[in-house]
Every structure is written in C-alpha cells, then in structure tokens.
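In: no sequence for this one, just the structure:
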C-alpha cells in the first residue's frame, strides 16, 4: 500500500484484497457452497433435487447413463428399497452387485468428503464395496468439518455408537499415486442431495 493510502485511508475492495493476500482462507463461505466446490474438485458427481420426484428422475438418469437396469445392487437401507423396486433392481441375496446404493452420516464441507459408518457399510471396509456408488443425502446433513460430523454421530446414536467410521474423499482414480492417497479407495460416486431445510 503506498504512503498516500496509508495517510488518507482507502476503502476500496482492491486494497482489502491486497492486504488479505490471495492465499488467505475464505472464511465466510456458506457450508453448502464450500461442500459443493470441494466435492466437485474431488471428482464427485453432484445432483441437487428439490423433492422426491426429482430424486426418482435423477436416479433413473444415473441408471440410464451407466446401463444398470435390471442389475444387482448392494443396499442395506430399507428406506431406499422402494426406489430399487420401482426400477426392477435386485437387492436381496446379491452375488455380483453393479453398484452400492446407500445413505450416509454427514457431508463434510471442509474437504468435500462423505462420512460413513458401520450403519451403512455393515462389516465391509470402503475398499470392499463396489467402486460405483450412489449416495442419497439431505441438505440438513451438511456440516463444516469432521469434528461436527463425529459430534452428530454421538448425538444420533446416543449410546450404541457405530464402528467403522470413515470418510470417502476421492471420487476418481488419481493419475499418479502419492503418499496422500495411500490407503484410500476412490469411488465413482453420485450424490443425490435432497433439499430438506
């Protein structure tokens, strides 16, 4: 900032940006916007829906895009069975599922990841479930960071806490493996996000 600006002061946005620096964190970004940006940056496919009819429509589009009609699906959530029945998808006694259809614990805005537990994955680890996933979530599940997500799990389940708590953050295979991706499994993931606030 030059001498005249120091003496007389300036309130222009240009001066404020100059003082903050281009690498300063953006603190006032809404949680939903932050999640969407980070989720897409990680390679996730995001489908915003205003009501259940849009959820049905978008789910049908996903099935059509991947040619998953009349195939086997890994799904443990009874609330989702009606959507599978509507589309003639097999979810009982599956041997070779094409994709995993599930809900989640929370959506983490800080890094664009999705928080899961044994309530969704049962006894499986993230790398043991199908690579293709469709996740149904609501906007009320958006949280700022992993600590908020863990706090919600503690409130939600009272005393019988789930095990196998994990996040999935990478939604496309990386071109080069590095130590940051070690032990993580990438998933081809579609997020059906229902507005419920």
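Out: That came in fine, so what should we check first? Predicted, not measured: the structure shown is a model, and the values here were computed from it.

In: rest of the way, CA atoms for contacts and neighbours
Out: Noted.

In: in which helix or strand does the most centrally placed residue in the chain reside?
Out: Nearest residue to the geometric centre of the chain (CA atoms, centre = their mean): residue 114, 3.9 Å. If you go by DSSP states H and E, residue 114 is part of strand 113-116.

In: what does the helix or strand following that strand contact?
Out: Per DSSP H and E, the first helix or strand lying C-terminal to strand 113-116 is helix 118-121. Contacts of helix 118-121 with the rest of the structure, by CA atoms under 8 Å, 6 or more residues apart in numbering, involve 76, 77, 102, 103, 104, 124, 129, 162, 163, 164, 165.

In: tell me which of those fall in strands.
Out: Cross-referencing those against strands under DSSP state E gives residue 102.

In: list buried residues within the contacts of helix 118-121.
Out: In terms of neighbour count (16 or more other CA atoms under 10 Å), the buried residues within these are 76, 102, 103, 104, 129, 164, 165.

In: could you report the neighbour count for the nearest residue to the fourth one once chain neighbours are set aside?
Out: Of all residues beyond its chain neighbours, the one nearest residue 104 is residue 116 (5.2 Å), with distances taken as CA to CA, 6 or more residues apart in numbering. When neighbours are counted by other CA atoms under 10 Å, residue 116 registers 24.

In: ditto for the one 4 residues further on
Out: The local packing count at residue 120 equals 20, with neighbours defined by other CA under 10 Å.

In: and the comparison structure, right after this:
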C-alpha cells in the first residue's frame, strides 16, 4: 500500500483531469480535508511524508538528511519542544540563524483549502518569512488539519485565550510556478525547499 493509500484509506481519488481543469476561482473540491490539504500542499511545491507513528517520522527524517547530505549540518529551530522530542535522533540544534540553512519547526495548523502552513511566534518568534533558511522541515500531526484560515484562527483563540501569540502568518508558494508567480501574498517570501512530516495522532 502506498503512502497516498495509507493516508486516505485507498478511497476514491480525485481525477487528474478535475484538478487540471479547475479554474483558480472555481468552487472548492468536495473531498476530505486531509486529502485536499495534500493536493494543494504538493501543488505549492511542498514535499509531503505521511507517518503512522514516531518511528516512521524518525525514519523519514533520516532519509531527508541522507538525501540532502545534511549529516554534519546543524538544524536551526526556535521551538524548544522540538529539541526535547527529537533528542534521541542524533541531530545538532542551534538557535543561531547564521549557523544553519535548515529550519526545523512545528506549526499551529495545516490549512486544507490552499495547502498552506500556519505558524506564529511560537515557531518563528519575530522573524519574517524571508529571514528563515531556504530549507524547511515541518513536523505536524493530523489533528492540526483544518479546512480554512478562519477555522485555524478560531481554534488558536480557543486554545490560547487572552494570550494569543503574535506574528501569525502562513507559509505558502514554496516554489514559484506560473500560477503563483504574480500572487501578491507571496511577495517578500523567498522560495523554500519544504518537507512536511505529518504524523497520525487520532
């Protein structure tokens, strides 16, 4: 069974023709939120790896490191929870941007309707997107998938109450394409080599 089948249970796939002929402003696809996110995330240029458990996350991370020859590279992270979670993975971490071209982060939510990744000061502190390294590895869980940005913001408000984090923004358009090159929302954000490690947690 392939990764796509593992994630979506081998259900009915959206025909390729449907995806290719949909206009930018056509009604949204009536498909499950997880499948929709994957379609748009890949369309944005992201590399998606589904993992059933943390063992598979560890294996996928090792493959990414090997594929890019990052064995001797430090991982730049601003989220101390990642250092604790991956302490046994033989990864060197740094909080100095000048010491790494690999940004390892969590996120707040994964937005299905456009395949973007919502982050905030919990992950990037006060940094702007174009200040982040060109290589990103995002660790997220399936419970962080939501349909829209408005749903994500509502969830953040419920979760943090009066202590809502600042610098809320979305990572999108990881690689320039003919479809997004003129999108004003992508201005000021450099192209990123983005990997998403999505772990099942339901």
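Out: Now that the structure is in, tell me what you want to look at. The structure displayed is predicted, hence computed values, not measured ones.

In: overlay the chains and give the TM-score.
Out: Comparison of the two superposed chains (TM-score structural alignment, normalised by the length of structure 1) gives a TM-score of 0.81, and 177 aligned residues with a CA RMSD of 2.2 Å.

In: what helix or strand does the aligned partner of residue 189 of structure 2 in structure 1 sit in?
Out: Applying TM-score structural alignment, one finds that residue 189 of structure 2 aligns to residue 184 in structure 1. Under the criterion DSSP H and E, no helix or strand holds residue 184 of structure 1.

In: was I right about the residue nearest to residue 104 of structure 1 contacting residue 102?
Out: No: judged on CA atoms under 8 Å, residue 116 of structure 1 makes no contact with residue 102 at a distance of 9.6 Å.

In: greatest separation within the contacts of helix 118-121 of structure 1: which pair is it?
Out: Pairwise distances across the contacts of helix 118-121 of structure 1 (CA to CA) peak at 17.8 Å, for the pair 129 and 162.

In: ends of stretch 123-131 of structure 2, what's the gap?
Out: Start-to-end span of stretch 123-131 of structure 2 (CA to CA, to the nearest Å) is 13 Å.

In: what span of structure 1 is that stretch aligned with?
Out: The aligned range for stretch 123-131 of structure 2 is 120-128, by TM-score structural alignment.

In: now do the buried residues in that stretch.
Out: Result for stretch 120-128 of structure 1 [16+ other CA under 10 Å]: buried residues 120, 121, 126.

In: pull the distance from the strand or helix carrying residue 19 of structure 1 to the chain's centre.
Out: For residue 19 of structure 1, the element it lies in under DSSP H and E is helix 13-20. Relative to its parent chain, helix 13-20 of structure 1 has a centroid offset of 33 Å by CA atoms, centre = their mean, to the nearest Å.

In: again, but for stretch 124-140 of structure 1
Out: Going by CA atoms, centre = their mean, where stretch 124-140 of structure 1 is centred and where its chain is centred differ by 9 Å.

In: so who does the residue nearest to residue 190 of structure 2 when sequence neighbours are not counted touch?
Out: Leaving aside its sequence neighbours, residue 190 of structure 2 sits nearest to residue 130 (CA to CA, 6+ apart; 5.5 Å). Residues near residue 130 of structure 2 by CA under 8 Å, 6+ apart: 188, 189, 190.

In: give me the neighbour count for the last one.
Out: Read it as residue 190 of structure 2. 17.

In: pretty sure it contacts residue 135?
Out: No: if you go by CA under 8 Å, residue 190 of structure 2 and residue 135 don't touch, sitting 10.6 Å apart.

In: who's in contact with the residue nearest to the centre of structure 1?
Out: 104, 105, 106, 107, 108, 167, 168, 169.

In: can you tell me the helix or strand for the residue mapped onto residue 34 of structure 1 from structure 2?
Out: Taking TM-score structural alignment for the superposition, residue 34 of structure 1 sits opposite residue 36 in structure 2. Here residue 36 of structure 2 is covered by helix 33-43, with elements defined by DSSP H and E.

In: what packs against the next helix-or-strand element following that helix?
Out: Past helix 33-43 of structure 2, further along toward the C-terminus, the next helix or strand under DSSP H and E is strand 47-51. Counting contacts by 3 or more CA pairs under 8 Å, 6 or more residues apart in numbering; DSSP states H and E, strand 47-51 of structure 2 is packed against helix 3-8, helix 33-43, strand 193-199.
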